[in-house]
Structures are given as C-alpha cells and as structure tokens.
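Asker: sequence and predicted model, in that order:
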Amino acid sequence: MGTTLVLGLGGTVDYEVRWDAAVVEALASRFGIRGAELTTMAPIVDERSLVVTILAFVQDGAGGERFVVSSDVVKDFSERFATEITLGGTGVRAGIALDRLGIPSVQHLVSIDDNVRRLLPGSMSYVSSATEDTLDPHLIVQYPAGTVIRLDDGEIVSPSSNRLIFANDPPNRSMAIAPELGKALEDAAALLVSGFNTMQDEDLLERRLTELDTAMDRLPSDALVYYEDAGFYVRRFAERIWAHLLPRIDVYGMNEDELQEYVARPVDLLNARDVAAALLEVHSLIPVPALLVHTQHWAIAVGPAAGRHRDAVANAVQMAATRFRLGDGFTAADFEATALLSHSVRGEDVVDGVERMIPGSVGVPAFRIDTVTPTTIGLGDSFVGGFLVVHAPVREPQP
C-alpha cells in the first residue's frame, strides 16, 4: 500500500475580496447596470461585464466559476476591496485541510511564485511543471445571504450565501504535467485529479490526458483515484475526461451546481425524489464505482462501491463544516468538535429518502451551523480533503 497522498493538478493564487455591498452598489450605479441585463453567461471582457455577472449570481444565490478576458480585470476589481491573498485550487485547499490534522501531502503544481512559497504549509511538498515564476490571480467573491444591492430600476436580494471564481490563468489552461509526477505516484495511497475544467484547447487537453495516463500507470494497484468535477469553461471537454479516466476513477465528486448542469434543470435539493432522479441520471452518464455529490444540505454517494465510502463521506462533511464555521485557521480539536454538532433535519430527510430509493447509496446530512461570518470559499476543496483523511497512512493530529 502506498504511503502518500498526491493531490493535483493545478494550484492558484487567490485574491479573496471582502464583500462590501456599498462598493458593489456604487459600481452598478457608475456603470448604469439594470436588472434586465443581468446574466451569468455573457463574456467577461471588462469590469462592467464582471459586475453584471456577479450581480446575476447574487440574484440567484448561486455559485460558479467564469473565465475573464484578462487578469487585469481581476486585479482592478480586487483593488476596490479589502483583499486577502491565499492559495487555491482543489488539490492545494484539500492539502491545507489535511495539514490542519497533521496529514502531509504531495502537490502537483503548474505555476509558482513567492506567494506560493510563502503560504504553502510545511507539510506539503510539491512537484511542479512551472519553468518560471508567474502570477495570474483568481478573484474569489463570497457574498452573504440577504445582501441587498439597489440598481437604478430596482433591487436584488441574495436568497443564500455562495462563492464565485473569476480567472484568466494561462498555466492552468495549459496544465503541463510535471515529469516527476509518475515517480511521485509510485508510492501513492490516493491520487486526486482536478483542474482540467479551465482548459480551452481540445488538442492540448488530449495531450495532457495522455501524459496523465502514462504517469498513472505507475500508481499502486490499490491506490484510490478521486476525480473532482468543476465548472468546465468548455462543457463538452468533460467527455474527453471520461474517455481517458473513467476506467481508472474510483470516486467521482461534484457539487450541486455541477449536478444541475449535467441534468440541465434545477434540482430541488430538499426533495428526496427529485434528488434521487438527478443522481441516477448523472450516474447513468458517468458510470463510476462511486458518484459523490456534495451540497449545502447533504452529501450522497451512489454506485456499486458507494457503501465502502460511508466513513470517508462523513469525514468530508465534517471537514467542510469546520471550514464553513472557522475558515482555514482551525485545529484538529476544532475538527473533532464539529462532530458533536447537530445535523440538518431537512438534510437527514433527504438522505433517508434517497437511501430508501437507491439501493446501496450512502449519505450524510450537513451540520447545522449558525455563524454571522461563514466561509463559503473552498468548501468543496475542504470536503475532498476530509474524504481523503481515511486514506492517509499516517495521521499525527496537531494540538
């Protein structure tokens, strides 16, 4: 059995802006934005179109990830807010969550600069395909439930809190595979694959998947392969991922936004019958041993191998809840304390209903957490880190 957790494929430098409704409202007024033009699907070519997109997401209470034409748009917008520089990418944030429990990991990076060197925890080693330092920050916006933005022709009110990601990141679009990855995989207990969603060149994607195939040939036969879906900039590219990786994937994870994209309709996340129908529809499209969907109300796995991951799913929900209430600065004791909190009653009802309707499915309801300062950034990434806790060969909790 392998002794390392290898997490990839690309890390990011994130500019996390502190939500300020007054600043957003002032920008909407300055740009003359009206309610009728709000959309999440228009190209983001300047700061005005960025604000239009943000307001459209806020109006729906939704989360998502979108491409911007230039990193300058990200930098200009972030300068209007109090901004914290952090590290992102599913693998990196999952590794940070594991680090809080004293669990080391090996990261696969495609870009690096002094921010990465300064902020990467000491427990996290890395292999990198970067040949020089670069900085193409990702804008991270998290907005609270009930935030009000007045427009010239009305107002919008967010029905829930959520997070948004905006980026133009050439290294992650290229997703070069480090030559050292194959060697790192020789001793892997688990491999996390994520990040292909940002690629936009289909021929290049095919090359990278072929290179990853070659590296994965060196995985131990009992290593777990976890693939985390994300908002593809070019949705049909998901099919290229499936063609290469489905035979290797043990667990295929996604959030509620991606679930609804695949079924091409809204899903009532608190209606067990609607949830079960959506899970079965996506699993027929992506026939993996375990399809795992994580949402703000519950996490549920379906598929022939779902049952063996019940403890991992419980740890994943616990990790995401800990980050939700405390951000990155939690300890192993905080993680354990989360387990003592009560679960969502409505989430329990959905889990119970789905487990009855889909034989072999396993689910865990979300925790009930009341906080005026929730962290909505990186919850899915922390969820993945929590899932991998049970696959870590050595665990040395921090005090």
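Answerer: Yep, it's here.
Asker: from now on I want contacts and neighbour counts done on CA atoms only, so please keep to that.
Answerer: Noted.
Asker: can you give me the helices for the stretch 1-150 of the chain?
Answerer: For the stretch 1-150 of the chain, applying DSSP state H, counting those that start in this stretch gives helices covering 21-30, 47-60, 71-78, 90-100, 114-119.
Asker: using a markdown table, lay out those helices together with mean neighbour count and distance to Gln318.
Answerer: Listed next are the helices of the stretch 1-150 of the chain as a markdown table, based on neighbours: other Cα atoms under 10 Å; distance: least, Cα to Cα, whole Å:
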| stretch | mean neighbour count | distance to Gln318 |
| --- | --- | --- |
| helix 21-30 | 16 | 31 |
| helix 47-60 | 22 | 27 |
| helix 71-78 | 18 | 31 |
| helix 90-100 | 28 | 11 |
| helix 114-119 | 13 | 24 |
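Asker: the structure to be compared is supplied as follows:
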Amino acid sequence: MEYKQLSATKFLTILAAVVLVYYYRENGEDDPARSVLTGLLRAEKRLPTKDSVQKKVAIGFGSCMDIFTRAMPFVDEMGINPPETPLHHDVLDSNKGLAEILAYFFEYGAAAERYVSDRDLFNSWTDAAKQMDISRFLLGGNAPAMANRFAIEGCSVLLGSKMSTEAAKHLHTSIKLASNATSDQVDDIHLIFEYDKGEKWGKYESPRGNRLIVHSDYSNLMMESLSDFIAEVVTFKPNLVVVSGLQMMDNFPFDQNIRSNKINEIKNLLISLPKSTLIHFEMASIVEEKFLKEIVNELLPNVDSVGMNEQELANLVGLVTGKSVTHVANANPRVATALDDMRQLLSSLLELQNGSRQLSRLHVHTLAYQAIMTQENSRWKYSEMAAAKAALTANRYVCGSVEIDPNKMRLVLDQSFSVSLATGSERIAVNQKDPVSCWNEKDYNLCVAPNLVCTHILQTGGAGDNISAAGIASQL
C-alpha cells in the first residue's frame, strides 16, 4: 500500500512538471528568442495602415547583376591559398590581393566592397563563379535593392539606374525607371563572396557571417543615370529622395574632377528640392578619406536622414572627430558604443548644416540590433514599429523567407544594455514580450530593437539596403 502511494506521488509530480514545461514552451517563456519574435511581430502589426495615396520615393543610383557565390569553395576552385598575413587593399589587381583582403575582413567577419582595376582578371573571376553550381544570379546594386523593398512596402518608386531589359525584369512592377531599359545596355557585374559564422580558411576563422564584394564597374562608376534621374525627379514630385550607391566612386580610377562634378550635381539636386521632400542618404563601404570628406561636407549638410551599418558609422565618426578612417570596425559593437557614436555624429553633422535642412534621423543596423534616433516632433513617426520592422526584415531577407522560422534564428543582443559608455549611465533591460526599447533624450527619441539573427543564411549581400528601406518606409 505504501509503495503504491509513493508511486502515485511521483507520478503526480512528474505530470505537473510536464504540464509546466508544456505551458512555458507554448508561451515562449523557455526560449527568449521566440518571445522576442512574438513581441517584434506584435510591434510590426501596430504600424498604421498606409494612406490611400501611395508615398512616392525617388532613389538613385546605379544597378548591376550580382553573382552570389561561397567564398571558400571559390578560392579552392581558383587555387587561391590563404595568405600568411592578411593585408588591406584599396584596389585589387591580383589573386594575391584578393587572398590578402579576403583574409583581412574574413577574420573580423566584416563586410567590405572593393574595386578591381584589372578588368581581365575580374572577368576571369566572374567566369569561374558562373560555372559553379552553388552560384546564384540576382539584380543588384544599392538603389535597385532599396527600390524593390520600398515597392514591397507599398511605395511608388522612381529608380535612377541604367540597366538592360533583362535586368529590368527583376524589378517590382510599380517601379519606374528614370532611364529606359535597353537590350544593348551592358550591366555592371558585382561578385559577392559569402561565408558563414565559424567557417575556416587555413588559420583564419570567421566570427560571423558576412561578405566581400568585388567589382570592376564603369556605368555605376561614371553615374551614367544621374542626368536622367535629375530630370525625372522634377515631374515625379517624390515625398522622399534617397541617395545611395556612391561607394562605386571610392578610389576613383579616372580624372578626380569627373567625380567632384558628379557630387556637385547631386548636391545641387538636393538643394533644389522643396523642404516638404524628405532626403535620406544611405552610406556604404568607403575608405578613401578624401572622398568621404567630400560626401560629409557637400552632401550630408543637405539631408534629413542617414542610414548605415557599424563599419560605416565608425568611419563617419572617425572622420568628423579628426581621426583616421577605419578599414575594419568591431563587427558587433556594444549598444552603448553605437549610441555614443550616433550622438557624436549627429552633433557634428548638425554643425555643418546651414539651416536649409536639419538632420533629424539616424538609423544604424548591426548584426545584433537596430538603433533609430529621431528628432522629437519631426516628420519621422513610429520609431518603435520601424525598428521592429527593420529587425524582422533582417531575418527575412538573410534567411530568404517571409515567414520567420524559430528554429533558424538566435539572439545576439544581451538581456540588458547601457545607453552610454559614460559613468553612471542608465542600463535598460530588454523586455522579451515587448522587446523594442524606446526613450527620450533632450530633443531626440531613441529606439533599440534586438535582431533575430538568421542561422541558415541564404544571402547577406543587400541585407543592409533592405533593412534600411523597410525601416524608413515605415516612418513615411
């Protein structure tokens, strides 16, 4: 009798434990990532329904066809061995240079984009990549990637790109080209070497998934679509103008006056726009200090918003504070570091503005989180929901699926973060059920949303463009 009573007690104890485990699992409380996913989806759904009149977005410049391939199989196929010493290059002109710069960024897991001066060499790389079964071909370029995302989010889009009729087939049907697509247009090609977290190459191991992009552009380099775009913007009357893709002119191989004239044309366009038209500048990988200074001094004083990743943020802050441009930054900076850099960048850029525009929005996207800073009472609304939308877009794009699979994601952001590196700064705990943290500082609102990092990567090239466009579209 005593034995049966003991068994019944144990049975009831085990049954209670099973019920509790099931309850917590169903409610996501045993998995922080699932709770964060539920919270982000809930925040995304709070975005208001779009007006019956579509928002108009004009975006330039350039386009290309992307060849996505895997970095390690490619170098194996080409017989390119890991170098003894990683080395940075502004411009590539040999297999040795490719090996050195790939190792340089690979061991940091940092994104980069570089120009190949030897066109024949570049063609040999693209020919090899085309023969690999693992390679994929997509429409590329910052402007087309952002344009497609704006269209997906319900905007009417004018795109400043010259492209072939074949490439134009990859555009959303609501996108209008400023320059008509033609069958004889030769599309520039970008070769994207992707790798995952933990991949090894000789003695090197990547701390995170990322990509190295190489190109040997001409059309994008010369900004051939610029004049047509300027002419079309006048009649299109956009709510938002986006400037992107200028990194193609980094380490410009031709007469520097050509590049300066192009920058001046863009500047004059921005100055000519009515104040009712918002202007966003999307940063990219630029390492030539002279060119970066030109962008900061000539273009950024005339914009309302700037978007960037952690590398680009570090470059801009280094420049405006009188330090050197950083070839590679911390691939996963602390929230406090990024927020301090954003405050510094905002302060420095506001000093450069002459009153015609006032910078009122910064968006920084990193592997672990989204950070959006907007001026109080500005036209940028719904920052909390926009941060959630950007975080969800990061997973959806990289994983290649609209539906987010809880089994293919992980949290990188800690359970709490400091709002600044300054002594005594407030520390904010991440609420898993309501994961976007927002607060006010002086005249600005800040929001930080954790990312659900994709663990089964389909693509990383173009992720930043999609993330940034999704975020800003939510705030129009």
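Answerer: Looks like it came in fine. All of these numbers come straight from a predicted model, not from anything done at the bench.
Asker: hang on, the earlier thing: reformat the helices of the stretch 1-150 of structure 1 as a markdown table; add distance to His391 of structure 1.
Answerer: Output for these, formatted as a markdown table (distance: least, Cα to Cα, whole Å):
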| stretch | distance to His391 of structure 1 |
| --- | --- |
| helix 21-30 | 42 |
| helix 47-60 | 36 |
| helix 71-78 | 37 |
| helix 90-100 | 11 |
| helix 114-119 | 25 |
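Asker: for Phe196 of structure 1, find the nearest of these.
Answerer: Set against Phe196 of structure 1 and scored by Cα to Cα, the helices of the stretch 1-150 of structure 1 come closest in helix 90-100, at 11.2 Å.
Asker: mean per-residue distance, the closest one to structure 2?
Answerer: With mean Cα distance after the TM-score superposition for structure 1, helix 90-100 of structure 1 departs from structure 2 by a mean of 1.9 Å once superposed.
Asker: which residues in the stretch 201-350 of structure 2 form strands?
Answerer: Remark: strands assigned in the stretch 201-350 of structure 2 by DSSP state E, counting those that start in this stretch are 204-205, 210-215, 240-243, 278-282, 305-309.
Asker: need those in JSON lines with mean neighbour count and distance to Asp465 of structure 2, can you?
Answerer: Compiled in JSON lines, the strands of the stretch 201-350 of structure 2 are given as follows (neighbours: other Cα under 10 Å; distance: least, Cα to Cα, whole Å):
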{"stretch": "strand 204-205", "mean neighbour count": "17", "distance to Asp465 of structure 2": "26"}
{"stretch": "strand 210-215", "mean neighbour count": "23", "distance to Asp465 of structure 2": "14"}
{"stretch": "strand 240-243", "mean neighbour count": "22", "distance to Asp465 of structure 2": "11"}
{"stretch": "strand 278-282", "mean neighbour count": "23", "distance to Asp465 of structure 2": "8"}
{"stretch": "strand 305-309", "mean neighbour count": "23", "distance to Asp465 of structure 2": "9"}
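Asker: now those as CSV including distance to Phe291 of structure 2?
Answerer: Below are these laid out as CSV (distance: least, Cα to Cα, whole Å):
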stretch, distance to Phe291 of structure 2
strand 204-205, 32
strand 210-215, 18
strand 240-243, 15
strand 278-282, 15
strand 305-309, 17
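Asker: select, out of those strands, the one closest to Ser94 of structure 2.
Answerer: Ser94 of structure 2 sits nearest to strand 210-215 of all these, at 12.1 Å, using Cα to Cα.
Asker: that closest one packs against which elements?
Answerer: In terms of contacts (3 or more Cα pairs under 8 Å, 6 or more residues apart in numbering; DSSP states H and E), strand 210-215 of structure 2 is packed against strand 112-116, strand 189-195.
Asker: what's the mean distance for that strand versus structure 1?
Answerer: Taken over the aligned residues, the distance from strand 210-215 of structure 2 to structure 1 averages 1.1 Å (mean Cα distance after the TM-score superposition for structure 1).
Asker: cool, thanks, talk later.
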